Structure formats: structure tokens, C-alpha cells
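J.: Can you look at this prediction? I've put the sequence above it.
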Amino acid sequence: MVASIPESVDATLGMLTGGNYVADRSLATALHLALSLQRPLFLEGEAGVGKTEIAKVLADQLDRRLIRLQCYEGLDVASAVYEWNYARQMVEIRLAEAAGTADRDKLAQDIFDDRFLIKRPILQALEADERGAPVLLIDELDRTDEPFEAFLLEVLSDFQVTIPELGPMRAATPPIVIITSNRTREIHDALKRRCFYYWVDYPSAAREREILRVKAPEAPAELSRQVVAFVHELRKMDLFKLPGVAETIDWVHALVQLDHLALDPAAIDNTLGVLLKYQDDIAKIQGSEATRILNQIKSELAGAAAVA
């Protein structure tokens, strides 16, 4: 039985919650509209804020196949959409020659057949599936170049690709398309116009604590409060790469593994490599600066507790 698309924003929010994804209502609204109106959803935001996870949760909660196209510089149609199996085609030609087949037009038609077509992620996503339209994740589109963006316009507008030898191949049911970008470069307006857009921001402190409660339930509450407060202070600073939610979760797991019930200067200095990914950032925070931030957040947390 094909799982049904959520019929309301509340149902969409519930679906995300059921997949252990802590979302706010605005994200659930954008996702609900994209699902209901069969439009691609373009998610933009800093790395590590949970954009890719949305597609994974969707596929899991709707029991759909997840087809992931991981983008990179130089990605082309042969890697993303399709290519012909030239080795098998050559074998077919040799067999035809050995059998004395003289009709070259028929042979050309035979070798450009679906049997010799290697289907890559985008073409796979256009195929019918008994579980329902698959979830197509086009991840980190900003890593590709503009020619590949231009190719995607046909896919996102008509949910089809045109193969010169076979003609247009169109999806009977449009796939659920999630596109992510870390905004290392601007994506062209023509592509964005074909999608619903949503900026995935860093979460508030309260929502990030809720994320830790879901993703790291073994962490002491005080440790989670201190970690979130510390990370939020780092996000105010001029660092080469600000820590995302993924790094917050990893840091809490690491601290729990080391049996830390709360933050202290030594724990921070010894584990900063889990939270920060560039040596210049680590050197900037390690030592006296980490101690200063820790003392500041402890004072603020104590003040907040006294007021409560």
C-alpha cells in the first residue's frame, strides 16, 4: 500500500516529528506545499543545519525509495542522468556481424534500446515504483556548474529528460524532489523559480536543545544546556566555519562518551576538533577564549535559572 502524502501542515509536522526531525512550523508549511502541489523544494542554508536529513526522513516516513544525487564539480549528464553501455553495444554489433546481419538501420535501432541504457539517479527517479514516486535528493547543487543547472530546468519543469536516441522520457507520477545548497555560490533564478524555496537557518537555543533531547537522549540536561549555549556564542564570532547542528550533536556524543557531565576548560580544549573543522578556528578558541566563553555562559545560565 502506498503511503499517503500528509494532508495538512500539522500532519506534515507530525510526520517530521515521527522521523525524529525537530522542525518549526514554517519549514513544515513549505514542505507541505511542495508535497501537495508536486513542486520541487529548494533548501538553502549553512552546512550541517539538517537540509539533507529532511529528504531522508521523508523517504523513511512515506516508505518511498530515496535516490540521492551527490553533486560535485564537473558532474555531467552521463553521471547524473544516463549513459549508453558501449561495451554491450559493441558485443551486440560483433554478434550481428558474425551472424551476417546486413540491415544497419535495424542494428542501429536495436543497440539504442532500453536494454543498453544505464540509468543514473535522475532517470531512475522518473521510473514508476510500486511504493509510490521516489524521493529524489539533489544534494549540494552549488558544487556543480551552470551548464548542469541549465540541464535540470527540463527535469524540474516537466519531470522528464530527453534522450536523443529515444526521445522524451517522462515520469507518470512526479518524484518528490528535494534540492539542497550550502550557498557557496548563487543558484540561477531560472532554477529557483521552478521550486518552492526555504532557507534553513540555525535553530534557536530552545529548538537545538530539543534536537539534542531527541538525537542524544543519553546526554545530561545540564551538559546539553551548556553545549548549546557555547555553540550559540561561537556562531556570533568571526570563524572560518561556524559549527552546524550536526557538529553540536557530534560534540555532545563525544562528551558523553568521555563521561563528562558538564563542560570544563579541559573538556572543551580536548574535544574542539569534533566541533570545529579548521585549525585556525580551533587555535582562536582554545585556551583562554574557551574559558572566557564558558564562564560567560555559566553566568548567564545561572541567572536564567534564578529568574525562573
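T.: That came through fine. Everything quoted here is computed from the prediction, not taken from an experiment. Numbering: from 1, shown residues only.
J.: switch to C-alpha atoms for all contacts and neighbour counts from now on
T.: Will do.
J.: who does the strand or helix carrying N295 touch, helix- and strand-wise?
T.: Using DSSP states H and E, N295 sits in helix 288-307. Helix 288-307 sits against helix 221-234, helix 265-275, with contacts defined as 3 or more C-alpha pairs under 8 Å, 6 or more residues apart in numbering; DSSP states H and E.
J.: quick one: secondary structure of the nearest residue to D24 once chain neighbours are set aside?
T.: Leaving aside its chain neighbours, D24 sits nearest to L13 (7.8 Å; criterion: C-alpha to C-alpha, 6 or more residues apart in numbering). Secondary structure assignment for L13 (DSSP: H, G, I helix; E, B strand; the rest coil): helix.
J.: Distance of L13 relative to Y21?
T.: 9 Å (C-alpha to C-alpha, to the nearest Å).
J.: which residue of the protein sits farthest from its center?
T.: G100 (52.3 Å; C-alpha atoms, centre = their mean).
J.: give me the number of residues near A99?
T.: Here the count is done by other C-alpha atoms under 10 Å, and A99 has 9 residues near it.
J.: same check, this time on T173
T.: By other C-alpha under 10 Å, neighbour count at T173 equals 16.
J.: What residues does it make contact with?
T.: 126, 128, 133 (C-alpha atoms under 8 Å, 6 or more residues apart in numbering).
J.: Skipping its backbone neighbours, what lies nearest the second one in space?
T.: When you say that, I think you mean A128. Here the residue nearest A128, using C-alpha to C-alpha, 6+ apart, is A172, at 6.7 Å.
J.: next up, a second structure to put side by side with the first:
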Amino acid sequence: MNSSAHPTTQQLREQLAQAGYLADEDLASLVWMGLQLERPLLLEGEAGVGKTALAAACARALGRQLLRLQCYEGLDLNQAVYEWNYSRQLLEIRLTEAGQGDKSKLREHLFSEEYLLQRPLLQAIRSPHACVLLIDEIDRADEAFEAFLLEVLSEFQITVPEIGTLQARSKPLVVLTSNGTRDLSDALRRRCLFHYLDFPTLAREMAIVRKLVPEASQRLVEEAVAFVQRLRKQDLDKTPGVAETLDWVRVLFKLGLQELPPDPQQLVPTLAALLKTRQDSWHMTAERIMNLVGKPPLAHDADVMSGR
């Protein structure tokens, strides 16, 4: 694709914001570089920081189809790339045997692209229009599958033994995400543009919540986000992500709250939106909640809340 067709970094930030994703300048620059260089993006970071959401927002912002491959241990080519449509092939064999086809060309015809069931990787490169390909949680896939990906990510082609090499009709914007459950190979990293996505700052998370839950009061958003930011500093089994913050603010709004209530017991049931393990829920007593709610804001917290 001609580079002039790509938006600028600032235009990308605006388009992503319109798609519901507030990207900082570094992240918008990463997407811009990925489009310009036609290189995959590798996003690492804790679960819940917005890695997967970025791919979906890119698809909306760029007006492209989103194709998603969810990785897991044991993922193989049949689920990720292609498999043969055996029922159609069998039907073609029977029709040919019944005299309705050319037997001399049967094998060549059977093993052609029209009998392939395309899975996300093949679908992405054979699409006539550029799409966004999300390869989610690549660290959960086996190293053998990661090695297979190298051909796709570097050459945008896939080799099918019975057919040969299928070249890309269009080059997708590829977004790989990793939660860091295992180390990725140097070969994979070399083929990608890298960004570590951390939990958002207080100011940025407030902006995200204001945009996506505009019905909530300003004070409720400020107090709730500050609470979650402090909660993340606790010793938790699972740290709540931005999606959990959004859910919690929506719950508080549905309860008719304009600010966090002074009685911590009122908050205990709502923490099901934030705390996702039995141990975290058990440890979050009313007293600990009160400490988190009642803490005076940190210096930078106070600056953000006062608009400085």
C-alpha cells in the first residue's frame, strides 16, 4: 500500500480516540510505524492493560475487518491456518465416479485452493482487502507454532505442501499480544516492532473512563479510578485491569452513586467487578477498603483531580 494512504500519527490518535481507545503518542507512533513498514506489532504487558483492545480499535479506526486467532497450548495448523474440506472433496470424488467429472484432472482439482477451509492466518493474507490480524496471547502457543509463524510474519506467505506457496493478496496489520507466561524467541522478536504496555497513569485512566462511561459523575470517576490505582499496589493474585475499572464504575453508576460512599460495607458487594479470585476477595475487608478510600491523594493524584 502506498504510504501516502496511511494517516499521520496525530490522525491515528484521533481515529483511535473516535474508536474508543485513548492511545498515547508512543503507542500511536508504534501503529503508524507498523502501517508504514508493514511490520507486525508485538505488545507485551499485564493482562487487562488494553493490548487486545488496541487491535479491535485499529480495525474500527482504519475501517478494516478484524480477524482474531486465540492462541493456546496445542494450537495446530488446522485451527490456525487451514484444513482441507474433506466432505467437499469426497463429494467431488463421488460425482466424478458417477461420470460427472474429468477423472484425469481429479487429483489436481481436489487439491486446489477452492477446497481449503481458511483459518485466520490464511484468511488474513488471502483477503483482497487489508485487515487487522490479532494473534492473541502468542506466549500460550507452543514454540513449534511460533516457529511456523515466522514465514507468515516475515514473508506474508504460507506454504501448503499440496499446492505450493500462497502469497499475500494484501498485507494485514498484525498485532501479537503476550502476557509474558513464557519467553518468546529472538527470531519472532526480530520480525516485530515492540512495545511494553503498562497500566495507564491516573490521568489517562480517568480520561478513558470519562470517555467510555460518560454518564458517571466527574467526582465518582475521580474517586473510583484513584481507588483502583491504589488497589493495584496491594498484594493481589490478579491485578484489576482497565476493563475491570470500567465495569466497576458502571456498577457504581447503576447504584445511583455520585461519589464513593463513606460506608465501606456498601462497596464490598461491588468489588466482584474488580477482584477475581477467592483470596483477593477474602483479604479485602471493610477496614482495608476504608483505608484505600480514605487515603489522602498522592501529590500527582491531587494535581490531576484539581486540573493542574
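T.: Right, received. Where do you want to start? The model shown is predicted, which means the values in this text are computed figures rather than measured ones.
J.: And the residue farthest from the centre of structure 1, how far from R88 of structure 1?
T.: G100 of structure 1 is 18 Å from R88 of structure 1, by C-alpha to C-alpha.
J.: same check, this time on E218 of structure 1
T.: E218 of structure 1 is 54 Å from R88 of structure 1, by C-alpha to C-alpha.
J.: try I122 of structure 1
T.: 22 Å.
J.: more crowded one of the two?
T.: More neighbours surround I122 than the other of I122 of structure 1 and R88, with 25 against 14 (other C-alpha under 10 Å).
J.: now what about the host helix or strand of the more buried one, what contacts it?
T.: Here I122 of structure 1, judged by DSSP H and E, is contained in helix 121-125. If you take C-alpha under 8 Å, 6+ apart as the criterion, helix 121-125 of structure 1 is touched by 67-69, 80-82, 133-136, 161, 175.
J.: among these, which are in helices?
T.: Among the contacts of helix 121-125 of structure 1, the members found in helices (DSSP state H) are A80.
J.: start and end residues in structure 1 for stretch 238-247 of structure 2, please.
T.: On structure 1, the counterpart of stretch 238-247 of structure 2 by TM-score structural alignment is residues 241-250.
J.: Next, count neighbours for the residue nearest to A128 of structure 1.
T.: A172 of structure 1 has 13 nearby residues by other C-alpha under 10 Å.
J.: coming back round to it: reduced to three states, what does the residue farthest from the centre of structure 1 come out as?
T.: coil.
J.: For the spatially most central residue of structure 2, give me its contacts.
T.: For structure 2, the residue nearest the mean C-alpha position is T52 (1.0 Å; C-alpha atoms, centre = their mean). The contact partners of T52 of structure 2, taken as C-alpha under 8 Å, 6+ apart, are 134, 136, 177.
J.: In strands, which of the residues you listed fall?
T.: Under the assignment DSSP state E, those contribute 134, 136, 177 to strands.
J.: Restricted to buried residues, select these in ChimeraX.
T.: In ChimeraX, this line selects whichever of the ones in strands among the contacts of T52 of structure 2 come out buried by 16 or more other C-alpha atoms under 10 Å:
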select :134,136,177
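J.: residues near K211 of structure 2, how many?
T.: For K211 of structure 2, using other C-alpha under 10 Å, the count is 16.
J.: per the alignment, it corresponds to what in structure 1?
T.: Alignment note: K211 of structure 2 maps to V214 in structure 1; criterion TM-score structural alignment.
J.: separation between that match and I249 of structure 1?
T.: 10 Å.
J.: Now do the strands in structure 2.
T.: 41-44, 66-70, 82-84, 116-118, 132-136, 157-160, 164-167, 173-178, 193-196.
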